[in-house]
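Student: Quick one, fold the following:
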Amino acid sequence: MSDSNRTDFTNPSTFILLGIPGLEAAHVWISIPFCTMYIIVILGNFTILFIIVKMEPNIHEPMYYFLCMLAVTDLLISTSTVPKMLSIFWFNSREISFSACLTQMYFIHSFSAMESGILVAMAFDRYVAICHPLRHSAILTISVVAKIGLALVLRGGILALPYPFLARRWPYCRTNIIPHFYCRHIAVVKLACADIRISSYYGLFNLFFVSGMDVFFITMSYTQILWAIFRLPTKDARLKTFGTCISHLCAILALYTPDFFSSLTQRFGHNVPLHLRILFASVYLMVPPMLHPIIYGARTKQIRGRLLQLLTHKET
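Tutor: Presented below is the predicted three-dimensional model:
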């Protein structure tokens, strides 16, 4: 293995994922919270899907369609990384083929863009529901929601294509060791012995322009929502209306805060220890998919009621 760690090659047949460098001795212990979070992700998001699809099949509100999209995306993004991470922590299975590494890179960025876009769609749904309640069903029809969902899938898929395409064209002539537990784009291209500025610039473009534009549209939606809420006649009406937005606001903070922090520390946080940067990246990948079903399960009346029915086995 020592010969393959440092040799001359244009494209390596395999990469070696180190997991969390500096904390190898604690990998088994670190795996416990990650495995627990992954179990919560699977159980929580499948429960959301089961309640909406099976127990509430007559629900035709756009929010529930978007919530189903979010649950599926959360399951896919976590499944793209966690099984391989746990195999590293438990079985020291560090090798990943070059093609599998690029495929993982593509799916992670694709699903991340879809997740961000779904939160924008949910913010638009809240805007229409609060600012134009009488036109909500006319504006967000099932057909429109389906087109939005298709557009989000296409956007995520197209935006993620340059990541593996650019990573594949660079020569890797120094090492094939990735100091990470998954094939993060910037961690892979940093191994190339070439000028990788175009890859770095594209990553920053996605961070500031794509994610930044998503945050901008969400902010604009909630500016209009808050303006409409403050114009309501009574305090109770204002609190009740704002309460319908709390779960979505929590989901937004859970996604974008670690996303921006992790991306910026990977590029500019040279004084931040490597193991902390990797742990920040894991927060971005694991915490939002884990929190979303908890947030929406606790804050959405229909889902909360059906969940209690599931747990108590009582007929309503």
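Student: From here on, just use CA atoms for contacts and neighbour counts.
Tutor: Fine.
Student: Please enumerate the helices of the stretch 101-250 of the chain.
Tutor: 136-139, 142-160, 162-169, 185-189, 197-205, 211-230, 235-268 (DSSP state H, counting those that start in this stretch).
Student: for those, which one ends up most surrounded?
Tutor: Burial of these is given as mean neighbour count (mean count of other CA atoms under 10 Å); helix 185-189 ranks first at a mean of 21.
Student: by contact count, what packs against it?
Tutor: When contacts are defined as 3 or more CA pairs under 8 Å, 6 or more residues apart in numbering; DSSP states H and E, helix 185-189 sits against helix 162-169, helix 197-205.
Student: starting at the chain centroid, how far to that helix?
Tutor: Centroid separation for helix 185-189 versus its chain: 18 Å, with CA atoms, centre = their mean, to the nearest Å.
Student: Same check on stretch 188-197?
Tutor: Using CA atoms, centre = their mean, the offset of stretch 188-197 from its chain centre is 25 Å.
Student: Can you give me the end-to-end span of that stretch?
Tutor: 13 Å (CA to CA, to the nearest Å).
Student: how about that stretch: buried residues?
Tutor: In terms of neighbour count (16 or more other CA atoms under 10 Å), stretch 188-197 has its buried residues at V188, V189, K190, L191, A192, I196.
Student: what do you get for stretch 266-285?
Tutor: Under 16+ other CA under 10 Å, the buried positions of stretch 266-285 are Q266, L274, H275, R277, I278, F280, A281, S282, V283, Y284, L285.
Student: Look up how far D259 lies from the fourth one.
Tutor: Distance check for R277 against D259: by CA to CA, it reads 12 Å.
Student: So A187 sits against I177, correct?
Tutor: No - judged on CA atoms under 8 Å, A187 makes no contact with I177 at a distance of 9.8 Å.
Student: Check the buried residues of stretch 188-197 against F208 and report the nearest one.
Tutor: I196 (18.5 Å; CA to CA).
Student: what's the closest non-adjacent residue to the closest one?
Tutor: Leaving out its chain neighbours, the residue that sits closest to I196 by CA to CA, 6 or more residues apart in numbering is V189, at 6.8 Å.
Student: Before we compare anything, build this one as well:
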Amino acid sequence: MSESNFTNFTNPTTFILLGIPGLEAAHVWISIPFCAMYAIAVLGNFTILFIVKREPSLHRPMFYFLCMLAITDLVLSTSTVPKMLSNFWFNSREISFSACLTQMYFIHSFFVMESGIFVAMAFDRYVAICDPLRYSTTLTYAVVAKIGLAVVLRGSMIILPYPFLVRQRPYCRTNIMPHSYCEYIAVVKLACGDISVSSYYGLFVLFCVRGLDMIFISVSYTQILRTIFSLPTKDARLKTLGTCSSHFCAILSFYIPALFSSLTHRFGHNVPLHFHVLIANVYLLVPPMLNPIIYGVRTKQIQDRLLWLFTHKGT
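Tutor: Next up is the predicted model:
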């Protein structure tokens, strides 16, 4: 590495993304599943958007929230994977300081938005199962639009300090980042001086945003399960439980890798660096790939529309 990467500077013009440190020789092989997951995510989420748009019977709050989720997943994966693949395939490691801050902002703000969408979907299932007679009057188009706007504003505003906290710090050590994309804590760790404010704000976002969202979802599903198990017949319980099983699976695929990655990044000092980076990639790639598959397999209305499209094309 050149000495220029270690000279003193206050605002670096570029960062050097190492990809997955320690696994550079395997970058080409690692890129194959990453590229496949990205292709599935793009195809699956665009299919969800296309089906909901074309099918009037799906113009309901549950599917509007699903479309919000699909758009968020597309932005999340597209913010990271193209640059990551260019690094793996063409050794294109440089990213400008401004582009790095932009990527970081989009990743974290849309991650918070996705968490908010899961809360909205949990509320949708709560009203549908626990208070079905008021479903159409509670979740009107105006209410759904307001919830969507609130989700977007919350994600945009709560992550807004990230680029300012990063930009105000001097960078006098190195501009080499042992990561495959501009993750907030990875960038903060390159700064000189006291980074406690940046670190504490990251923890605030982790626990007070994602943590509160998980609490709201847990409370909703506690009430949902109480209602389900109070139904008189087993068939009714299973049928009602099936209406929220896809949402529950999507929640697990989203929160578990993200929470594990955030905690190991801050507290897992003995965990190998390449494992940190791999987990950080997994929590941005796996949910966008799995969500359309989960909803496509578990949601009968989407299944029926997909089958109709294929049979209609075949005739």
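Student: hang on, the earlier thing: with respect to F15 of the first structure, which of the helices of the stretch 101-250 of the first structure lies nearest?
Tutor: Once CA to CA is applied to the helices of the stretch 101-250 of the first structure, the stretch that comes out nearest is helix 185-189, at 9.1 Å.
Student: how big is the offset of that closest one relative to the second structure?
Tutor: Compared with the second structure after fitting, helix 185-189 of the first structure has a mean deviation of 0.5 Å; criterion: mean CA distance after the TM-score superposition for the first structure.
Student: Show residues contacting that helix.
Tutor: 105, 163-164, 167, 170, 178-180, 196, 199-200, 203, 266-267 (CA atoms under 8 Å, 6 or more residues apart in numbering).
Student: what about 10 Å?
Tutor: Contacts to helix 185-189 of the first structure, defined as CA atoms under 10 Å, 6 or more residues apart in numbering, come from residues 15, 101-102, 104-106, 108-109, 163-164, 166-172, 176-180, 182-183, 195-197, 199-200, 203, 263, 266-267.
Student: Tell me where the stretch 1-150 of the first structure has strands.
Tutor: For the stretch 1-150 of the first structure, the strands defined by DSSP state E, counting those that start in this stretch occupy 14-17, 95-97.
Student: Ok, which of these comes nearest G212 of the first structure?
Tutor: strand 14-17 (30.2 Å).
Student: after superposition, how close is stretch 142-153 of the second structure to the first structure?
Tutor: Stretch 142-153 of the second structure sits 0.3 Å off on average (mean CA distance after the TM-score superposition for the first structure).
Student: how far out from the middle of the chain is that stretch?
Tutor: The answer for stretch 142-153 of the second structure is 18 Å, by CA atoms, centre = their mean.
Student: can you check stretch 269-281 of the first structure too?
Tutor: The answer for stretch 269-281 of the first structure is 19 Å, by CA atoms, centre = their mean.
Student: picking up where we left off before, reformat the helices and strands packed on helix 185-189 of the first structure into a markdown table and put distance to Y296 of the first structure next to each item.
Tutor: Shown next, in a markdown table, are these (distance: least, CA to CA, whole Å):
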| stretch | distance to Y296 of the first structure |
| --- | --- |
| helix 162-169 | 32 |
| helix 197-205 | 30 |
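Student: For E24 of the first structure, find the nearest of those helices.
Tutor: Per CA to CA, nearest to E24 of the first structure of these: helix 162-169, 27.0 Å.
Student: helices and strands around the closest one, which ones?
Tutor: Packing contacts for helix 162-169 of the first structure, counted by 3 or more CA pairs under 10 Å, 6 or more residues apart in numbering; DSSP states H and E, involve helix 98-131, helix 185-189, helix 197-205.
Student: Aligned to V189 of the first structure, what sits in the second structure?
Tutor: Under the alignment by TM-score structural alignment, V189 of the first structure pairs with V188 in the second structure.
Student: so which of the helices and strands packed on helix 162-169 of the first structure gets nearest I42 of the first structure?
Tutor: helix 98-131 (16.0 Å).
Student: Superpose on the second structure and give me the mean offset of the closest one.
Tutor: Looks like 0.3 Å for helix 98-131 of the first structure (mean CA distance after the TM-score superposition for the first structure).
Student: how much space is there between whatever residue of the first structure lines up with G155 of the second structure and L119 of the first structure?
Tutor: Mapped onto the first structure by TM-score structural alignment, G155 of the second structure lines up with G156. From G156 of the first structure across to L119 of the first structure, the span is 13 Å (CA to CA).
Student: my read: T7 of the second structure touches M1, true?
Tutor: No - T7 of the second structure is beyond contact range of M1, at 12.0 Å (criterion: CA atoms under 10 Å).
Student: Between those two, which has more neighbouring residues?
Tutor: T7 (12 against 6; other CA atoms under 10 Å).
Student: and the gap between the counterpart of L101 of the second structure in the first structure and V189 of the first structure?
Tutor: Per TM-score structural alignment, the equivalent position to L101 of the second structure in the first structure is L102. To V189 of the first structure, L102 of the first structure is 11 Å away according to CA to CA.
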